[in-house]
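K.L.:
build me a model:
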Amino acid sequence: MRHSLHTLTAASVLAFSLSGCLLGPNYQRPAIDTPATFRFQEGEAADLANTEWWTQFDDPVLNDLIATALADNKDVKVAAARVDQFLGQFWSTRSALFPQVGAGFSAARERVTQSGPTPVFSNGAIFNDFQGQINASWEIDLFGRNRRLTESARANLLSTEEGRRATILALVASVAQSYIALLSLDRQLEIAKATTQSRAESVHVFELRFHGGEVSQMELAQSQSEYEASAATIPQLEAQIAQQEDALSVLLGHNPGPILRGRELAALGAPPVPAGLPSDLLQRRPDLRQAEENLIAANAQIGAARALYFPSISLTGFFGTESSQFSNLFTGPSKIWAFAGSVTQPIFTAGNISGQVKQAEALQQQALYTYQKAIQTAFQEVDDALISSQKLREQLVVQGRQVEALRTYSTMARLRYEGGYTSYIEVLDAERSLFNSELSETQTRQAVLTSYVLLYQAMGGGWVVDAEKMTTQQSSLTGADAGAGAGNGNGNGNGNGNGNGNGNGNGNGTQPASGAAPAENVK
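P.N.:
Below you'll find the predicted structure:
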């Protein structure tokens, strides 16, 4: 009966502790001023938030590069390790809600002095001491401090998980942008080489004509000047290509080296514009969910700080046995036990507790404003990406017509010069304008494709979860593949590759170090 009473009392204390009051404000999502639609809404937008949008470029090499980056990128692995770190922190914080139980055993052989202040003249001067005990301690969370700390730790864990997803979102976008930029540089190099080759032939013709007395030295020098101008762009572009390959290699998690190419820039598909409402961003963008979890964590810290004003109640106890002979250690007379309770109440702290409350409230305000600003920034990024995508496509159409007009102008100017109707300066002007226009058109095409990437990055969506699953899959792009690509030039037939075929990427497809369970499952 007495044992049952003790059990009932302990259960009542536990139930009262878990149902005790929680100090501090309970979290409520703040009111957000959300516009009904984006300023620059796309008329033909599609609901593609949960699709692997990069496959819409229709380039298998890009798909492999993104898979490789998700499997091997070091930033993703760092983010995964941070999730493990905060998962451990959550477990440590939550453990304070439960009794802490331990056990111990000790054995000693001692001799008591016979010449001290209280001499011992007996055979007991040398004796053995054996002890075994189980001890327990428990802080009753009457005012909810530990529960608030656990709430904050859980929110920090979820924030870290969302931070990992934000890293994945940024990584996919960065790989796609870098690859598009690489193809753009390839195309510009191809234009520069073709223009330089054409001008080299013109210089050769002019040299023959100069020696034959048909053209002046000034016209020859003009032709040579234009040749050197286009030739000078080739090493610049080749350097940019190598640097872009190195940057992309590091994004893949590999050492700097050559990058395999797939389609040419003009052959890449154009992904459709994703649809969505501004309010959707609150759930679709991991950086916004991360900011909200930080706000939840800061809000819980207020209650934890306010609980310091109230008493702290702790229960401790142990049960064990002690005997001078091991054979008697587990007999009835050797039992020892003790139970104790303590209550501590702060009386005067010279502003220590109020200072902690003030800090917690200020941090909560900072987190709130950070969350609100993140939402406004998200709206801005989507609007900017939408208008950029629309206007860049219009610009590309105009520049395409300009290039065609300049090709006609260049052809007609050369025919007029050959017929003696105009000076060579007109030919040079036409060719110079065509060269610059072709480079500009290529850069605009790159900007159009990049705008799609930025738009999908700004919109977020369920595709981040699909990409997250790929971080634990082995990449399909091996170092041998990268080496094979190095021997094929830059993929556009411009011969920029060195043909060594060795490849710096080891392509080992190593698994991320983290094996953390999804943070959403933590209770």
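K.L.:
from here on, just use CA atoms for contacts and neighbour counts.
P.N.:
OK.
K.L.:
so residue 101 sits in a helix?
P.N.:
No. Under DSSP: H, G, I helix; E, B strand; the rest coil, residue 101 falls outside any helix and is assigned strand.
K.L.:
show me what contacts it?
P.N.:
Residue 101 makes contacts with 134-137, as judged by Cα atoms under 8 Å, 6 or more residues apart in numbering.
K.L.:
emit the PyMOL select command for whichever of the residues you listed are buried.
P.N.:
Buried residues within the contacts of residue 101, by 16 or more other Cα atoms under 10 Å, are selected in PyMOL with:
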select buried, resi 135+137
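K.L.:
now the helices for the stretch 351-500 of the chain?
P.N.:
Here the stretch 351-500 of the chain has its helices, by DSSP state H, counting those that start in this stretch, at 352-418, 424-459, 463-469, 479-486.
K.L.:
need these in a markdown table (columns: distance to residue 102 and mean neighbour count).
P.N.:
As requested, the helices of the stretch 351-500 of the chain are arranged in a markdown table below (distance: least, Cα to Cα, whole Å; neighbours: other Cα atoms under 10 Å):
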| stretch | distance to residue 102 | mean neighbour count |
| --- | --- | --- |
| helix 352-418 | 32 | 17 |
| helix 424-459 | 51 | 21 |
| helix 463-469 | 40 | 17 |
| helix 479-486 | 52 | 21 |
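K.L.:
compare with the first, here's sequence two:
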Amino acid sequence: MHSYSRKYDKGFRTFSSLSAALALAGCSLIPTYERPAAPVPAGYALADPQAAADAPAAADIAWQDYFTDPRLQRLIGMALGNNRDLRLALLNVEQARAQFQIRRADEYPTLSGVASATRQPNPATGRYGNAFQVGVGISAWEIDFFGRIAALKEQALEQYLATTEARGAAQISLVAAVATGWLNLLADEELLDLSRRTLATREESVRLTRLRLENGVSSELDNRQAASLAEAARATYAQQQRQRLLDENALVLLLGQSLPEDIRASLPSSRLDSAAPMQPLAAGLPSELLQRRPDIRQAEHVLRGANANIGAARAAFFPRIALTASVGSVSDELSGLFKGGSWAFSLAPQLALPLFDAGRNQANLESSRVGREIAVAQYEKSIQTAFREVSDALAGRATLSEQLQAQRAQAEADAKRLELSDLRYRNGIASYLDVLDAQRSLFATQQALVGTQLQRLQNQVALYKVLGGGWNPAMTYETLAAGTVAPR
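P.N.:
I've put the predicted structure just below:
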């Protein structure tokens, strides 16, 4: 440390004031942000104006109010507390927050305490002398005159906000996935019950045709055809048992723990027809997705961050002004460190102007500009994807109910056809082929009916998801980790 007289205190204060003024007067080279126009039509082709006027928006409905089955509510709460993907998204938010704090700290000087003691020979006298020093110092504090550090801080802030929105998108997807997995289990149980009843009926048919064969009433062909149909039902039953286990495993992965025994025990008596209803939703306008969908907001924050990167790349062409300073006490005796006349300070301002960098700064600027164009394309793609998802869900809402009604009528007709075919066969009017064909047709229709019921319910879940429902910004990492649900 170089020693100076106190008379330079006034100059030091003047320089400090000038440095603060330069820091406050720093300009920004970040381009003015303009949100790109949404590359989608102004409305949905199958939107219901009456529903849009009467029904609430999905984002305004808490998932506890949309999924009213207590068992499903319990499963969703477990998933929010234990799902590892959601936990990872929450940790990413914490990491991005820390990165932003690091960038924000770069705007301020770092004060360090300094203490040293040296003993070395004095060339003039040939004797050893002591030098003691204590004080505080600022090491290479960059005065952000051209906004480089501010631009980097802005980019870190947008990255933090983007990860926060990614957390919201992850929660929406998780809530919808648990609801879909629960409906899959209900459909599996219904299909298993249908297959069990069908298999029992066909085994009874095998027994009856064998008796008729033994009494010379029917042929061996009838017996073999009945046995073939029974084995087909047995194979279908085994396949559905496997699918039931696979769907439970998928749900367990979402929950992050095993399925509670009381909920598993309640499944065999559950049916899709008795599933708790989900309330109607308003589709709104495509422009509302920009505020309702966390994934779109995430893409916009990424775009804003890419825009801020251009400001940092531009600032690299301008000089960097840094300040190194220290103030403290110097003495040749330890006891004299804090006595009058021992105080001293040093100033070392530095200016670095890029003269030749082989095109590095220009390439960095071009890379930042291309990065912004990439972010624009990703933002527009997220809007288009959201529009397509909502349009698909609306198409399902407009047609699945009618399809379900038609399939119910078809199942009733096939059941009556089987009854009449069996009656005609027993009276010798029709062949057994008519009975087998009626059995196959009824079984296929009943399976398709369960599939359509499942598809209609899953479409309601999908519509809630794609319209931004299921995200609660008040949810904290601590409440999720504890497995509790914060109030909306």
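K.L.:
care to give me the TM-score?
P.N.:
Here the TM-score for the pair of chains, by TM-score structural alignment, normalised by the length of structure 2, is 0.90; 469 aligned residues with a Cα RMSD of 2.4 Å.
K.L.:
now structure 2: which of the contacts of residue 101 of structure 1 match?
P.N.:
Retained in structure 2 by both residues aligned by TM-score structural alignment, their matches' Cα atoms under 8 Å are the following of the contacts of residue 101 of structure 1: 134-137.
K.L.:
quick check, nearest of those to residue 38 of structure 1?
P.N.:
residue 137 (57.0 Å; Cα to Cα).
K.L.:
would you tell me what helix or strand the closest one is located in?
P.N.:
Per DSSP states H and E: residue 137 of structure 1 is located in strand 126-140.
K.L.:
list the residues that contact residue 291 of structure 2.
P.N.:
If you count contacts by Cα under 8 Å, 6+ apart, residue 291 of structure 2 has them with residue 297.
K.L.:
residue nearest the centroid of structure 1?
P.N.:
Centrality entry for structure 1: nearest residue to the mean C-alpha point is residue 167, 0.9 Å, by Cα atoms, centre = their mean.
K.L.:
wait, that one sits on residue 80?
P.N.:
No. Applying Cα atoms under 8 Å as the test, residue 167 of structure 1 and residue 80 come out as separate, 9.9 Å apart.
K.L.:
and the strands in structure 1?
P.N.:
For structure 1, the strands defined by DSSP state E cover 100-111, 126-140, 312-323, 335-344.
K.L.:
and the longest one with strand 100-111, angle?
P.N.:
It stands for strand 126-140 of structure 1. Using axes from the mean of the first three to the mean of the last three Cα atoms, to 10 degrees, the direction of strand 126-140 of structure 1 lies 160 degrees away from that of strand 100-111.
K.L.:
now for strand 126-140 of structure 1, which elements pack on it?
P.N.:
Secondary-structure packing of strand 126-140 of structure 1 (3 or more Cα pairs under 8 Å, 6 or more residues apart in numbering; DSSP states H and E): helix 2-18, strand 100-111, strand 312-323.
K.L.:
and among these, the most buried is which?
P.N.:
With neighbours taken as mean count of other Cα atoms under 10 Å, these reach their highest mean count in strand 312-323, at a mean of 17.
K.L.:
so which bit of structure 2 is that strand matched to?
P.N.:
Using TM-score structural alignment, the residues of structure 2 aligned to strand 312-323 of structure 1 are 320-331.
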